[in-house]
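Asker: Build me a model from this:
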Amino acid sequence: MANEIQNPVDHLIGDPRVRDIEPKFSKIISDIARVFGQMAQLKGRRATHSFGTVAKGVLEVVKQPDIPPHRLLEAGKKFPVLLRHANIKGFRDDAILDGRGATLRILNGPADAPITALDLHTPILDVLMSTGRCFILPDAASFSRWVASSLQDRGKLLVEFPKITPIFAEIIRNPDSYTKLHYYSETTYLFVGLDGQQYYLRYRLINSDRSADTGFINSADLRLPLDYLPRLENDTRPETYLQNDYQQRVKNGGVKYILQFQLRAVSDNQAANEEAKDCTIPWDETQYPCKDVAVISLTEIVPSELAEPLEFNPYHAPADLSLILAHSINETASLNHLRSVVYQISANMRKFQQPSAELVDWGIKGNQPDPKQVYTYYGQIGQDIPRYDFRRPLPDRVKPKPRYIANFGLHLFPARPFGTIPMLGIVGVAETMQALGQTPPQWMPANLTRTRPDKYEDQFFVERRLNGFNPGKFNQVHTFEAWQYTIRYDCRKYKVEEAGILPAEIEARFKFEDHNLHLHSIKFILNGKTETHKPGDADWEWSKRLFRTAEFVFQEIQSHLGRTHMNLDQYAMAYYRNVVNNPIRLLLEPHFDGLLNINSLGAALILGDTGFIPEASSLSPQEVDIVLKDEISRLSYRNWSPHIQALKDEVQNNHFDRAALSVWEAIEEYVSEFFQQQEAGIKAYWSEIEGMSGDLVSHSVLGQKSQSLAIANINDLKQLCIYVIYLSSFFHSWVNNKQYDDGGDPAYASIGLWDGHHPQYNPITVAEKHAKQVTLLWTLSSVRYNPVMEVGPSALKDRLWKRRKLIQPGIPVESIMMSTNI
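Answerer: Below is the predicted model:
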């Protein structure tokens, strides 16, 4: 009981919604906000109404609005507006029968202003409407019980509140089009006329042709307490059929709606006022008719990168069209009051993955924690690779979402059910194989080389250097040699473990003839002896195998871990520690999704004393760290593009260069368009970019070149974004997804070679190393979380799709992931 006496929000700043409410109301706000906040945090998008389409247009007040004179709603007055349609519970699949939503935002500015000239985030008014005249429960007390209840307990609430069933039958719809539905605010607002007279207000939105409401279901089909109906087995409509229809209607002639008001005078009778605010009771339309107030004409679809960050909230309203606040959980106004707080918390968790201490008691005294205290670096400044301190728990903002955990678990071998992140899972597979008498190739699915009868032929060797898991390594020869290109690996400074075989240097040489590359020779230094082999020599196949081993080591450490995982970690850390409000978060954050999590997981799985690379290769953990640091110390976003590494001659089967250059061009266009639209906001919060630049420079391992990571101006920031998006999406997808193609067959390519005559050689240990290589690369290559073509912004997807003929010979466009998350 003591907890009920103490108001848990006494220490808060004092938002009007939490300043004068009873303790029970404070607790309910906290409890429900936690639930919705966690949903938003895990989804990475809105907790409800998750997938939607926003259109822009104009709202024009009708010539003779039959309502009391109002400050805003003058006859003929025009406003720019946004209108978002979505499914209430947040299903992506439109064919799941659900409530349907329409959210109207009235903006400041000229009605005909282009979208780039409008502030989309500071509305005059938000009106949240949905199908059905009523909501299922009348107040915060009953709604909190519904939210917290199991399906079994919700069944009891259906008996206690018999209104729920018929209300759900009116809310849940199976429409042909969003535009053929009627939408209601359900909850009640306050209307104040120019004369100061107060009225209760409810909104309705209908199609301009005044067509009847549609999409009703048979109430007998309800499966309450399940508050939606699954897609019917014979329903073949596309998953986004409603979104597609809305977009096409807006683009092909536009969509028109009529906004209507129902008004009801505020009474001296409190019981009558409570009934007026009770959202489970529809207002009699003969007594309180729906009167036309404005016509809404929608003509333009808002790009998803601008639409997704919008935060709609019934609290966004002027005083003369305001949300009604409540004091207790039993007042009928408490439901809309509660909703306004929960929506804001959900938005904060979606954007920042951190709680809002002003509105909810999260156990935090004061404001949100300083991001620099949450995101701390590992090791010593300037000495260790700048990365998140993997010894600390992951901040909530970057924890893996359930969809990722499920995807990851399904592709472990053996498969794991999703739950907590599987930290091990791969360990022990080798022992299981050994006990069953199996070898990795027999156990695991076939990779590319196992299916190629020509895998040992020279032309296949050339093809994999062009298009395999370690691309872009050719160097042009400027001397008069019999070859024009080389790929060289220098291992001299790295110590090899006993019984391990790794050349001190190895160089493959290639001739360019008739738009093709041909393998000329391989030169290497091994055990202090220099050898050169050519096709047909007795040790020619041994030379190629030796090269593939050296390539594998440097692919994993330099190309995969270095250029993508660890290199991007330093940009992600500088971003998370500084960027909160700058619009650049809309561009960059989706490309950091999962990075800190997988890098923390990889600290044990890939690196470290028991990591895959030190255990399976002939390099110790210390040597692996040296190779990695050497690579990071050479990398900068400045003055870099794939043009630098592209072959100077046109090689017919050089798929990587064509794909890389095409993707880079697409990202340049995409980023440039974003900066044009968001330049004002980027400059307004430039101090956050200065903080990001400071962290990049001060933690860099570039030594005297550390200033090359500085962000001096907006052009630097643009180049950084292009670089980060290219590496986190296309380049990582290429070098990661192709690992099993090249490394899933230890007989063809193993990350470690071993001297069978050395006293330290142990064939069982080598077999275990090979097993770990195969099973790990299978997992890394198979997890496909957040592909660009599924979840990416339309501006990026469209550009990649248009270039797919140049990209797809090298990598399927649908397998390009948004971020380095595996």
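Asker: CA only for contacts and neighbour counts going forward, please
Answerer: OK.
Asker: Can you tell me the closest non-neighbouring residue to residue 58?
Answerer: In this structure, residue 58 finds its nearest non-sequential neighbour in residue 80, 4.6 Å apart by C-alpha to C-alpha, 6 or more residues apart in numbering.
Asker: now do residue 206
Answerer: That would be residue 182: by C-alpha to C-alpha, 6+ apart, it lies 4.9 Å from residue 206.
Asker: Count the neighbours of the one you found for me.
Answerer: Number of residues near residue 182 (other C-alpha atoms under 10 Å) recorded here: 25.
Asker: Report the contact partners of residue 264.
Answerer: Neighbour list for residue 264: 199, 200, 201, 276, 288 [criterion: C-alpha atoms under 8 Å, 6 or more residues apart in numbering].
Asker: Now render those as JSON lines, adding distance to residue 168.
Answerer: Formatted as JSON lines, the entries for the contacts of residue 264 read as follows, by distance: C-alpha to C-alpha, whole Å:
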{"residue": "199", "distance to residue 168": "28"}
{"residue": "200", "distance to residue 168": "24"}
{"residue": "201", "distance to residue 168": "23"}
{"residue": "276", "distance to residue 168": "20"}
{"residue": "288", "distance to residue 168": "23"}
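Asker: Also this sequence, please, to line up against the first:
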Amino acid sequence: MKKPYKKTFPGVFVYWTRRIGDYLLLWVLARLLGLSLALFLSFPFRKRMSHDNGIAATGKLRIVSQPDFPAHAFFAPGREFPLRIRHGSATFLDDAMNCIRSMAIKLDDTRFESPFDLEMNTGETSLFWSAASFMKFARLRGEKYGVEYRDYNRQYPDGLEASKRAGRRHATSFSNLHYYCKTPFLFEGDDGLKRYAKYRVIPADGTPQSGVEEELCSWDQCNQRVLPFETRGRNFLKYEYEDRIQKNGACYLLQIQLHPASEDEDPEVFNNMVVWDEDVYPWKDLAIMTIDQTLDWEESTLTAFSVNNMPDTLGVLPARSIYDYNSLNYLRAHAEIARKARLLSYKVFGMVPPIPDNKNRNISDWGK
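Answerer: Predicted coordinates for the structure are as follows:
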């Protein structure tokens, strides 16, 4: 059935005016957000947009020899890449707090440029699902001494549930967690067919995931503070990872999940709050990643990742408005100015110091 707006010229004019207006609002928001982060966060405070607390490492990635997914020239069977990764903890500078943990991968051993980057967090779903919801998330943070997002969690229970599933207070290692890209990307293989792709990383040896908690109450998730009588140090996860890599290294399995595209696509396919049915869209092994060396604090701090570091056939999907689910990756793709401002701040003010071991806990900044 044809929509009424197609019947008359005024209807068509109104429709396209709204479409253009929606996109212009997204375009303006993305650039204002990037500029604001650069001027009020990255440059004056020498901070990333998130995940300042982290450790980088190097190794190699090898595409599986017998892929069980549609052929793609970039993911040629057996192809090897130098690899740099960075594990991190969201928001706070204390490994013992109830943080979302992250893993970013770069298919090159460089600080930024690469043919392919991925950024992933623990938890299968996200705390926000569009540019509009992200702005509400940021506005309602209300952080004070490790307690945050109470107002946001009251208004958006779906975000709260995702936060509960993503937090890993009692993780024993960065190496035994599951990490997910929740907003899908394009996958256009050698057959020319358009698909959508999600990615995840899991331990290659099947080690059970640590730090998963059941029946976590809402207040526990808002209160991310270090627990009373905590014996683990502020950097315990980073120290554990250094020791692990020095002794035995680490091995991960990168997997891909593919969803065929269609002309009348349900927008919920792109919703990062919706988990694709694994019986219909199973996870396929994509590559083995082996890590054999960690990097020092300065090199870890200078390492950055971007959704722009991807081939055109594997890149960011287009977004049309601030309510579009793909608008999250659109924001990420237009935040490059913040990274450049942070690097400039290091030259002007000096490198941020390593995180001290056992003082200034429950904070998200240096020197408090």
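Asker: re earlier: distance of the residue nearest to residue 206 of structure 1 from residue 229 of structure 1?
Answerer: The span separating residue 182 of structure 1 from residue 229 of structure 1 equals 20 Å under the rule C-alpha to C-alpha, to the nearest Å.
Asker: picking that back up, which of the contacts of residue 264 of structure 1 count as buried?
Answerer: Using 16 or more other C-alpha atoms under 10 Å as the burial test, the contacts of residue 264 of structure 1 include 199, 200, 201, 276 as buried.
Asker: Which one of the residues you listed is nearest to residue 43 of structure 1?
Answerer: residue 201 (33.7 Å; C-alpha to C-alpha).
Asker: Look at the closest one and give its secondary structure.
Answerer: strand (DSSP: H, G, I helix; E, B strand; the rest coil).
Asker: Likewise for the one 3 residues further on?
Answerer: At residue 204 of structure 1, secondary structure determined by three-state DSSP is strand.
Asker: Mind jotting down where the strands sit in the stretch 301-450 of structure 1?
Answerer: With DSSP state E, counting those that start in this stretch, the ranges of strands along the stretch 301-450 of structure 1 come out as 321-323.
Asker: just the helices in it please.
Answerer: If you assign secondary structure with DSSP state H, counting those that start in this stretch, the helices in the stretch 301-450 of structure 1 sit at 304-307, 334-352, 371-374, 402-410, 429-436, 440-443.
Asker: same thing with the stretch 151-300 of structure 2?
Answerer: 157-166, 218-222, 236-247, 297-302.
Asker: Kindly report the same for the stretch 501-650 of structure 1.
Answerer: Shown for the stretch 501-650 of structure 1, the helices assigned by DSSP H, counting those that start in this stretch span residues 540-554, 567-576, 584-588, 595-605, 612-616, 621-632.
Asker: could those helices go into a markdown table alongside distance to residue 671 of structure 1 and mean neighbour count?
Answerer: Supplementary listing: these in a markdown table, determined by distance: least, C-alpha to C-alpha, whole Å; neighbours: other C-alpha atoms under 10 Å:
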| stretch | distance to residue 671 of structure 1 | mean neighbour count |
| --- | --- | --- |
| helix 540-554 | 31 | 22 |
| helix 567-576 | 17 | 24 |
| helix 584-588 | 8 | 18 |
| helix 595-605 | 21 | 20 |
| helix 612-616 | 35 | 23 |
| helix 621-632 | 25 | 19 |
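Asker: Could I get the ones you listed in a markdown table, plus columns for distance to residue 264 of structure 1?
Answerer: Compiled in a markdown table, the helices of the stretch 501-650 of structure 1 are given as follows (distance: least, C-alpha to C-alpha, whole Å):
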| stretch | distance to residue 264 of structure 1 |
| --- | --- |
| helix 540-554 | 74 |
| helix 567-576 | 49 |
| helix 584-588 | 42 |
| helix 595-605 | 54 |
| helix 612-616 | 71 |
| helix 621-632 | 68 |
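Asker: For residue 732 of structure 1, find the nearest of these.
Answerer: Distance to residue 732 of structure 1, taken as C-alpha to C-alpha, is lowest for helix 567-576 among the helices of the stretch 501-650 of structure 1, at 10.5 Å.
Asker: Quick one: list the elements packing against that closest one.
Answerer: Packing partners of helix 567-576 of structure 1 (3 or more C-alpha pairs under 8 Å, 6 or more residues apart in numbering; DSSP states H and E): helix 595-605, helix 686-698.
Asker: Where in structure 2 does that helix align, residue-wise?
Answerer: No residues of structure 2 are matched to helix 567-576 of structure 1 when aligned by TM-score structural alignment.
Asker: related to what we said a few turns ago, tell me, of the contacts of residue 264 of structure 1, which are also contacts in structure 2.
Answerer: Retained contacts for the contacts of residue 264 of structure 1 in structure 2, judged by both residues aligned by TM-score structural alignment, their matches' C-alpha atoms under 8 Å, are 199, 200, 201, 288.
Asker: circling back to that earlier point, now for the helices and strands packed on helix 567-576 of structure 1, which one comes closest to residue 233 of structure 1?
Answerer: Shortest distance between residue 233 of structure 1 and those, using C-alpha to C-alpha, is found for helix 595-605: 37.8 Å.
Asker: Residue 284 of structure 1 pairs with which position in structure 2?
Answerer: Taking TM-score structural alignment as the alignment basis, one finds that residue 284 of structure 1 is matched in structure 2 by residue 277.
Asker: any idea how far residue 255 of structure 2 is from that match?
Answerer: Following C-alpha to C-alpha, the distance that separates residue 277 of structure 2 from residue 255 of structure 2 is 15 Å.
Asker: for residue 276 of structure 2, same thing?
Answerer: Plainly put, residue 276 of structure 2 is 14 Å away from residue 255 of structure 2 if you go by C-alpha to C-alpha.
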